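*Asks:* What shape does this take:
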Amino acid sequence: MQYHTNSATFDLPAPLKDKSMHMFVMRDDGPSEFSVVITHADVLPEESLADFGDRLRQELGRALPRFQLRGLKECQVGASPAIELAYSWRKDGNFMHQRQAIVLVEGPAPGTRQAMMIAATCLNAFTEEWNAAFDGLLASMTLRNPLSVAAAAPKRKVVAATQPYTFALSARRRSLHVYANQAEACRKTDPREVELETWAFFDAAGNRLQPHFTAPNSYDPGLRNTGMYQLAAHPDPDATSLLDNLHLAAIYDPPMDVPGLPHLDAVRNFLEQQAA
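*Replies:* The predicted model follows:
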């Protein structure tokens, strides 16, 4: 197979795989305050962009000490769908900070795909200057071998829940609650706040649930009756999962009647096991 780089073109022997890396640093000696590294990784045949992001996040959590996901969002790289992870980890007594954008591109062989990963690293928390620098780099990027939109962003697989647990995430309080079942979640969550869409609900596999009101809230000053609602599967199979939103939870209310979920890391591990 003929192989192309910025500096040369050559015939690549068939057994060899491309593990090339581009590294951009600010200084020749010692770590840079800000650096960017571009690498590629293989994508499994049926793996979507979201699936690859989930797998990468799990691998980072196992490999990096004190790994903490600080943000997860959809974005674009070279007009192609992409996702970005923001996270930190502990190294040599300090916390490193990284933003990593991931986009799927065509692989070196016909019909194959690769994940192209653009990672910016800071020795300290990202400043406005370094955030702007990385945002500008991503905005300026043009892909030489992009995938079609449909191939780059296939439907996310919906995992069937194996437990009756129901998770409730309050956007206003940034708190996550776990209930033994959907009925308990409905009883213990204020219907007025649910109507204002300040709560998001998920089943035990992390799939999004949608509330349906069976009795409306009353705002008559003389009555002030609260409504009643039930939860059902969300109609959009691509609705963001609890794993995608778990970084929004700053407060966790450990459940008394749901054993094995004493903290947020346990919740994350439980959801990852459900997905696996």
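
*Asks:* switch to C-alpha atoms for all contacts and neighbour counts from now on
*Replies:* Fine.

*Asks:* Return the distance of residue 135 relative to residue 98.
*Replies:* 13 Å (CA to CA, to the nearest Å).

*Asks:* out of the two, which sits in the busier spot?
*Replies:* Remark: of residue 135 and residue 98, residue 98 carries more neighbours, 23 against 11, as counted by other CA atoms under 10 Å.

*Asks:* so the more buried one makes contact with residue 88?
*Replies:* Yes - at 6.1 Å, residue 98 and residue 88 qualify as touching, with contact defined as CA atoms under 8 Å.

*Asks:* so how many other residues sit close to the closest residue to residue 143 other than its chain neighbours?
*Replies:* Among residues not flanking residue 143 along the chain, residue 78 sits closest, at 5.4 Å (CA to CA, 6 or more residues apart in numbering). Residue 78 has 15 neighbours, counted by other CA under 10 Å.

*Asks:* One more sequence to fold, the one below, so I can look at both together:
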Amino acid sequence: MRHRTNELGFERPDWLFDRTYHLFTVAPEGPSPFSVVVSKVPIEDETLDEMVDRIVHDLQQSLDAFTLNLRKPDKVAGEDAVILQFEWVQEGRQLFQRQAALIHEGLSGRLLHQIAATATSDARPRHVAGFTELLATLRFRAPDDSSD
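*Replies:* Predicted coordinates:
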């Protein structure tokens, strides 16, 4: 299958799974007070609510002092989405995350897309604004876009 990134294209063997992650930070090196991760994972027949239930459960199990502050339905890129907002403690620091989860069926099949903006307490105002701005501009690429 032909695989495309922003900068190149190549033939991806069928036995390799595409679990692409895109990471954006405000710091060119090392830890960043604010970051955005865009990820996708193939899914079968699960509903969006079932996937979000699993995400929340996994976060509750893996993050210290996890607190879910918001779970609300929304629309992102024309698809039904769920917005989560939560916080937790990592290495003694309070971290905050807003996350959008949505399902989209495209050329690669049925995928769960997650867009997660994470911030330290000192970057929290930027965190809320940056996440909202990013979601407002999100669009899925046309299926006939075959340029490398």
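
*Asks:* where does the TM-score land?
*Replies:* The TM-score (TM-score structural alignment, normalised by the length of structure 2) is 0.88; 142 aligned residues with a CA RMSD of 1.8 Å.

*Asks:* Can you give me the buried ones in the helix or strand hosting residue 90 of structure 1?
*Replies:* Secondary structure from DSSP states H and E places residue 90 of structure 1 in strand 80-91. Using 16 or more other CA atoms under 10 Å as the test for burial, strand 80-91 of structure 1 gives 80, 81, 82, 83, 84, 85, 86, 87, 88, 89.

*Asks:* same check, this time on stretch 265-276 of structure 1
*Replies:* 267, 268, 270, 271, 272, 274, 275.

*Asks:* cool, stretch 47-59 of structure 1 as well?
*Replies:* 47, 48, 49, 50, 51, 52, 53, 54, 57.

*Asks:* just stretch 63-77 of structure 2 next, same as before
*Replies:* Across stretch 63-77 of structure 2, burial judged by 16+ other CA under 10 Å covers 66, 67, 71, 76.

*Asks:* Hmm, the third one is touching residue 98, no?
*Replies:* Put plainly, it is residue 71 of structure 2. No - taking contacts as CA under 8 Å, residue 71 of structure 2 lies outside contact range of residue 98: 9.8 Å.

*Asks:* shared neighbours of the two, anything?
*Replies:* 83, 84, 85 (CA atoms under 8 Å, 6 or more residues apart in numbering).

*Asks:* Nearest to residue 3 of structure 2 among these?
*Replies:* residue 83 (29.0 Å; CA to CA).

*Asks:* Against which helices or strands is the longest helix along structure 1 packed?
*Replies:* Secondary structure of structure 1 per DSSP state H: the longest helix is helix 49-63. If you count contacts as 3 or more CA pairs under 8 Å, 6 or more residues apart in numbering; DSSP states H and E, helix 49-63 of structure 1 packs onto strand 80-91, strand 94-106.

*Asks:* okay, these in JSON lines with distance to residue 113 of structure 1 next?
*Replies:* Formatted as JSON lines, the helices and strands packed on helix 49-63 of structure 1 follow (distance: least, CA to CA, whole Å):
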{"stretch": "strand 80-91", "distance to residue 113 of structure 1": "14"}
{"stretch": "strand 94-106", "distance to residue 113 of structure 1": "5"}
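
*Asks:* can you tell me which of those strands comes nearest to residue 27 of structure 1?
*Replies:* strand 94-106 (17.7 Å).

*Asks:* Sort out which residues of the closest one are buried, please.
*Replies:* Burial within strand 94-106 of structure 1, assessed by neighbour count using 16+ other CA under 10 Å, is assigned to 95, 96, 97, 98, 99, 100, 101, 102, 103, 104, 105, 106.

*Asks:* one step back: relative to strand 94-106, how tilted is the helix or strand following the longest helix of structure 1?
*Replies:* Once the chain leaves helix 49-63 of structure 1, the next helix or strand it forms, by DSSP H and E, is strand 68-77. Strand 68-77 of structure 1 runs at 30 degrees relative to strand 94-106, counting by axes from the mean of the first three to the mean of the last three CA atoms, to 10 degrees.

*Asks:* And the contacts of strand 68-77 of structure 1?
*Replies:* 61, 81-89, 101, 103, 138-139, 141-143, 244-245, 247.

*Asks:* residues in structure 2 aligned with it?
*Replies:* Aligned by TM-score structural alignment, strand 68-77 of structure 1 falls on residues 67-76 of structure 2.

*Asks:* Then stretch 179-189 of structure 1?
*Replies:* So stretch 179-189 of structure 1 sits over no part of structure 2, by TM-score structural alignment.

*Asks:* Stretch 242-255 of structure 1 too?
*Replies:* Taking TM-score structural alignment, stretch 242-255 of structure 1 hits no residues over in structure 2.

*Asks:* can you give me the strands for the stretch 101-250 of structure 1?
*Replies:* Ranges of strands in the stretch 101-250 of structure 1, per DSSP state E, counting those that start in this stretch, are 113-122, 166-170, 175-179, 199-203, 208-215, 228-233.
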